[in-house]
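Q: what's the 3D shape of this:
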Amino acid sequence: MPRTGERGGPQTRARILDVARRLFLERGFDAVTVAEVAREAGVSSVTVFKHFPRKEDLFLDREVDAVELLRSAVRDRAPGVDVPASLRETTLRLVDARHPLSGVDARSIPFLRTVAASPALVARAREIASDLQRILAEELERDPTFEGDRTLLAAFFVAGYRAVLVETAGRLIAGESPSALLDDHRARFERLFVALRSGVAPDRGGREASAG
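A: Next up, the predicted model:
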């Protein structure tokens, strides 16, 4: 017989996430079992796995948001705006809003510490980056207006974005404040887009952009 309030809807999913985050932040990801999360949330382990196929997805749950942002940057960009420019605008908008995916949200510091302390979460984060790279390359393949190297652009963008996040995460964990490193964080993203523009993407006229 289902436990009290055990349903398959978004409220159940949100409750499971809230409980999982609290337990993982309090005790560390590897010290908490899915059964403990289920018990605290008042659901069965089967229900937890129905919403989150992997334990790691109980903590790294923003992959769907990242996918939607990538797809929107390609599909919904304004006429005359190429993909690198749209990716740049999306990235800097996240930074300016201190979005959790920007890497400079002060509220994310406990999250970053928990990820860094868990080999399982670090490995899952790498898998997610690989998935995002594949999805971006597929979006570019469907875009008839993109004339650059789709595979390289997707690989360089995702790897570069992750490199900026990892560097900033290490500094935040070491005790630097988000405000103190914000300018450098933003500047490193800008250097990433200069590299993308000069290396793998055509300019807006369809010609390969020069390094200068």
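Q: Please make it C-alpha for all contacts and neighbour counts, starting now.
A: Noted.
Q: Report the buried residues of stretch 25-43.
A: Buried residues in stretch 25-43, counted by 16 or more other C-alpha atoms under 10 Å: 25, 28-29, 32, 34, 37-38, 41-43.
Q: and Ala20, which of the three is it?
A: helix (DSSP: H, G, I helix; E, B strand; the rest coil).
Q: Which residue is the nearest non-sequential neighbour of it?
A: Once flanking residues are discounted, Ala20 sits nearest to Val37: 5.6 Å by C-alpha to C-alpha, 6 or more residues apart in numbering.
Q: if I look at the one you found, how far off is Phe24?
A: Val37 is 9 Å from Phe24, where distance means C-alpha to C-alpha, to the nearest Å.
Q: which strands and helices sit next to whichever strand or helix holds Ala195?
A: Taking DSSP states H and E as the criterion, Ala195 maps to helix 178-199. Judged by 3 or more C-alpha pairs under 8 Å, 6 or more residues apart in numbering; DSSP states H and E, helix 178-199 is in contact with helix 83-96, helix 150-173.
Q: and this one, so I can compare the two:
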Amino acid sequence: MPVPPVSRRERKKAATRQAIGDAALQLFLERGYDQVGIRDIADAADVSTATVFKHFSGKEALVFDQDEDRESELIAAVRQRAPGQSFLDALQQHVLDTWLSIAAHPQRAEFVSLVESTPVLRAYAERMWTRHTDSLSAAIADEIGVDPDNLACVALARFVLDIPTLARGRQDPRAAVEEIFGILAHGWKPPREPSAP
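A: Predicted coordinates for the structure are as follows:
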């Protein structure tokens, strides 16, 4: 089925959002999060403060400007997975496709330093993915035919959503993501002590 063309209005809206997000991140990296106000961001993006708030719910959201479609993408990973693919495999691929590209971004070190040095951003980052727990657990529950508030589905969704935080800072992020999904799929086993030579 062909994808309908994006209207000029939608392209302009997306370009404005991108310009605001880019201006905000640049200012935050240059001056620090607490030293930048919404007026500074609006001026740098050449828009009004009302336009900033039309596109972003608050100052924290400006740092994480790619978060808008995360929930629908998570649900699509479960519901629109390939025939025969388990929803855990589909979610693993989704996390690898989305999070690893962010982890490899050239400004990643500066961005992480900004987030880690700003308590309000650290807290927001922790909540950012996990706030989708209810929607993701309902999609999983629907796929296996149980009640939407099934505790096993809620726990599984929460663990999946915590994976980027758990894998952050690991030497091999891909291996960390795969190991955690392996635990979710096959259960936890105690690590073995290395054999003595």
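Q: what's the matching residue for the residue nearest to Ala20 of structure 1 over in structure 2?
A: Per TM-score structural alignment, the equivalent position to Val37 of structure 1 in structure 2 is Ile41.
Q: Tell me where structure 2 has helices.
A: 8-31, 38-45, 49-55, 59-63, 70-79, 87-103, 108-116, 119-130, 133-144, 151-167, 173-186 (DSSP state H).
Q: For the helix holding Ala195 of structure 1, which residues meet the burial criterion?
A: Applying 16+ other C-alpha under 10 Å to helix 178-199 of structure 1 flags 178, 182, 185-186, 188-189, 192-193, 195-197, 199 as buried.
Q: that older thread, give the contact list for the match of Val37 of structure 1.
A: 20, 23-24, 27 (C-alpha atoms under 8 Å, 6 or more residues apart in numbering).
Q: do Ser210 of structure 1 as well
A: Contacts of Ser210 of structure 1 (C-alpha under 8 Å, 6+ apart): 198-199.
Q: what do you get for Arg88 of structure 1?
A: Counting by C-alpha under 8 Å, 6+ apart, the residues that Arg88 of structure 1 touches are 190, 193.
Q: For His51 of structure 1, see how far away it is.
A: Counting by C-alpha to C-alpha - Arg88 of structure 1 and His51 of structure 1 are separated by 32 Å.
Q: Kindly report the same for Arg77 of structure 1.
A: Taking C-alpha to C-alpha, one finds Arg77 of structure 1 at 32 Å from His51 of structure 1.
Q: what do you get for Leu94 of structure 1?
A: 27 Å.
Q: coming back round to it: I'd like the helices and strands packed on helix 178-199 of structure 1 written out as TSV, with distance to Ala125 of structure 1 added.
A: As requested, these are arranged in TSV below (distance: least, C-alpha to C-alpha, whole Å):
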stretch	distance to Ala125 of structure 1
helix 83-96	19
helix 150-173	10
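Q: Show me the one of those helices that comes nearest Glu56 of structure 1.
A: Checking these against Glu56 of structure 1 by C-alpha to C-alpha gives helix 150-173 as the closest, at 18.0 Å.
Q: just checking, what packs against the closest one?
A: helix 109-116, helix 119-142, helix 178-199.
Q: count of residues packed around the residue nearest to Leu136 of structure 1 when sequence neighbours are not counted?
A: The spatially closest residue to Leu136 of structure 1, leaving aside those adjacent along the chain, is Ala154, at 5.7 Å (C-alpha to C-alpha, 6+ apart). Using other C-alpha atoms under 10 Å, Ala154 of structure 1 has 23 neighbouring residues.
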